[in-house]
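Participant: Below are the sequence and a predicted model for it; my questions follow.
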Amino acid sequence: MGILIALLGVLLILCVCDVRMRLAYYLDRRHRFAVMSRMQNWGLRVIVAVVKAYGGFRVRLQNRLQATLPERFLILSNHQSLVDIAVLAYAFPRHNVRFVAKKELGRGVPGISFMLSHGRHALIDRRGGFRETRAELIRLARFSRRHPVCPAVFPEGTRSREGRVRKFHSAAVRTIMTHHPLPAVSVAVDGGYRIARLGNLIRNLRGCVYRVRLLSLYPPPDQRGDVQAMLERAHDEIERQVNKWKRSERQRSRNTGGPRSRSWESPYC
């Protein structure tokens, strides 16, 4: 029953945000992006709070970099599910995050689709041409120069359905950094792959803990080769952190005599 209440609550919040953002976008052109940013931050954080309260969902955030974060920076994270968007917004409560996401998310999801397609995020057609993709990324980079927003990139390019950290691709990060050199923060997340599909969400939400850790703050790259080196370091430390969580989970599973039961809350999900 709690999971049903949580899912209905999430749907209600998304619909409220959708209506409010549409009103701001079409009726308040002067302040529409500021209003949409506030609604994005409020909506995504309230969604996490509702799912925590009623769905038995937990977020374990390790944010030792919070005091040293600048106003603008690039977020580099591994990618496991659509839930990553809400969790990353939750992890950076004082910053306005703008995501690089696949174009398909620009339609069909209340609140989320309008936010991504009209809120100065970058929607990428993975089957489209290089010019269109590059133009979207340049628009995001230029917007981040004029406004205090933080672009977020998932360099794997797609979700890892088994939780393994895949190869990082440099094209999106390099394009953004070329037009707006930014510090970068590496972020490791784990747990989303278990609730990536609706069926898994209903089965696994209760007792699931989403792990998030801010790892390192990198200075803005000075040269083209610095971007690739930064990505390689970020990939390696994110992979180490995710693997560490999984080893701890396996050890805990062995200590408890097998796979976790429905009543046991894993701190690793």
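Facilitator: Good, I have the coordinates. Every value quoted in this text rests on a predicted model; they were computed, and no experiment measured them. Numbers count the residues shown, from 1 in each chain.
Participant: drop to CA atoms for contacts and neighbour counts, all remaining ones
Facilitator: Fine.
Participant: now the strands for the stretch 51-200 of the chain?
Facilitator: 58-62, 74-77, 96-102, 122-124, 149-153, 184-190 (DSSP state E, counting those that start in this stretch).
Participant: Mean neighbour count and distance to residue 34 for those - can I get that in a markdown table?
Facilitator: As requested, the strands of the stretch 51-200 of the chain are exported to a markdown table (neighbours: other Cα atoms under 10 Å; distance: least, Cα to Cα, whole Å):
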| stretch | mean neighbour count | distance to residue 34 |
| --- | --- | --- |
| strand 58-62 | 17 | 27 |
| strand 74-77 | 25 | 20 |
| strand 96-102 | 22 | 10 |
| strand 122-124 | 24 | 17 |
| strand 149-153 | 24 | 11 |
| strand 184-190 | 24 | 24 |
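Participant: Those strands into TSV, with extra columns for distance to residue 49?
Facilitator: Formatted as TSV, those follow (distance: least, Cα to Cα, whole Å):
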stretch	distance to residue 49
strand 58-62	9
strand 74-77	22
strand 96-102	18
strand 122-124	26
strand 149-153	22
strand 184-190	18
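Participant: Second structure follows, compare the two:
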Amino acid sequence: MSKLLGYIFTVVFYFTFGLSLVIFQPIQWICYKFFGYSAHKWSVDILNFFLTYSQFTLLNGISFKNNQQLPTDRPIIFVANHQSMYDIPSLIWFLRKHHPKFISKIELTKGIPSISFNLKYGGGANIDRKDSKQSIGEIIKLGRRMNEKNWSTVIFAEGTRAKDGKMKPFQVGGIATLLKIVPTAIIVPVAIENSWKIVRNGSYPLNTLLPLKWTVLAPIERGDKNPEELVLQAENAIKQQIGQ
């Protein structure tokens, strides 16, 4: 039934999702060029509200649980598993008060309405995976912005999407680099469930009637733990939440 409905509703979803990207491209440009960071961030937040709830056109449910009392006066490194591109809008919308930034492939800064503009001017790190020196430099710059502005960063620590929903081992590199620059940051795991099922059949048809879930888990203070221990603790917390 889910796949059958997907043949009907996927077209509606792509129209809604794509229209949001096209409409907010000039809105972002105006906000950034004439009113600065705060206005641009507002436009990005509202865009991701629409991108998040466009899942309703697929009859998919959205559940974002955050029962944690997270600080807004210190940097946060959100560490999440990664299942599909549809993980991202909800993280931006529901964590908006923490100014979440992303580490993205530099190729994504061109050619995608709204998304490329935000990646280019939103304050995240755009890395060239073929150039380790450039990648580290971008992450260091992001860490400095986190220190200066109390921003947060979301890191998909698997390094790639888990297309079957099974978590891959978390990588330490990017998190370790950030912790050197932002030693006061706390680690906050975020467990993502069922988003991989949206694209289980590929880009068409998308799946419907899915309970999409994001759960913010208990913060992990650095203390005397090294980056490897922190990342493993976050990985295990997410595995426990999603039952792996």
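Facilitator: Thanks, I have the structure now. In this text the structure is predicted, and so the values were computed from the model without any measurement.
Participant: Would you mind reporting the TM-score between them?
Facilitator: The TM-score (TM-score structural alignment, normalised by the length of the second structure) is 0.87; 234 aligned residues with a Cα RMSD of 2.0 Å.
Participant: out of the strands of the stretch 51-200 of the first structure, which comes closest to residue 221 of the first structure?
Facilitator: In terms of Cα to Cα, the element of these nearest to residue 221 of the first structure is strand 184-190, at 9.1 Å.
Participant: residue ranges for the helices of the second structure, please.
Facilitator: 2-30, 37-53, 88-94, 115-121, 132-149, 173-181, 227-242 (DSSP state H).
Participant: one step back: tell me which of the strands of the stretch 51-200 of the first structure sits nearest to residue 161 of the first structure.
Facilitator: Closest approach to residue 161 of the first structure among the strands of the stretch 51-200 of the first structure is made by strand 184-190 (11.0 Å; Cα to Cα).
Participant: against the second structure, where does that closest one fall?
Facilitator: Per TM-score structural alignment, the counterpart of strand 184-190 of the first structure in the second structure is residues 187-193.
Participant: related to what we said a few turns ago, which stretch among the helices of the second structure comes nearest residue 104 of the second structure?
Facilitator: Across those, closest to residue 104 of the second structure is helix 115-121 (Cα to Cα), at 7.6 Å.
Participant: can you list the residues that contact the closest one?
Facilitator: Where contact means Cα atoms under 8 Å, 6 or more residues apart in numbering, the residues beyond helix 115-121 of the second structure that reach it are 21, 25, 28, 29, 44, 104, 108, 109, 110, 125, 126.
Participant: ok, back up a step: and the match of strand 184-190 of the first structure, how far from the chain's centre?
Facilitator: 10 Å (Cα atoms, centre = their mean, to the nearest Å).
Participant: what's the mean distance for it versus the first structure?
Facilitator: Here the mean offset of stretch 187-193 of the second structure against the first structure after fitting is 0.8 Å, by mean Cα distance after the TM-score superposition for the first structure.
Participant: For stretch 211-222 of the first structure, buried residues please.
Facilitator: For stretch 211-222 of the first structure, the buried set under the neighbour-count rule, 16 or more other Cα atoms under 10 Å, comprises 211, 212, 213, 214, 215, 216, 217, 218, 220, 221.
Participant: what do you get for stretch 219-236 of the second structure?
Facilitator: Buried residues in stretch 219-236 of the second structure (16+ other Cα under 10 Å): 219, 220, 222, 227, 230, 231, 234, 235.
Participant: Tabulate these (CSV), appending distance to residue 131 of the second structure.
Facilitator: Shown next, in CSV, are those (distance: Cα to Cα, whole Å):
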residue, distance to residue 131 of the second structure
219, 32
220, 31
222, 29
227, 23
230, 26
231, 24
234, 28
235, 27
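Participant: Going by distance to residue 15 of the second structure, which of those residues wins?
Facilitator: residue 235 (35.6 Å).
Participant: check contacts around the residue nearest to that closest one when sequence neighbours are not counted.
Facilitator: Sequence neighbours aside, residue 170 is the residue nearest to residue 235 of the second structure in space, at 6.5 Å (criterion: Cα to Cα, 6 or more residues apart in numbering). Contacts of residue 170 of the second structure were listed using Cα under 8 Å, 6+ apart, and they are 157, 158, 159, 231, 232, 235.
Participant: Identify the residue of the second structure aligned to residue 131 of the first structure.
Facilitator: Match for residue 131 of the first structure (TM-score structural alignment): residue 133.
Participant: and whichever strand or helix holds residue 254 of the first structure, how far out from the chain's middle?
Facilitator: Element membership of residue 254 of the first structure [criterion: DSSP states H and E] is helix 224-255. Helix 224-255 of the first structure sits 17 Å away from the centroid of its parent chain (Cα atoms, centre = their mean).
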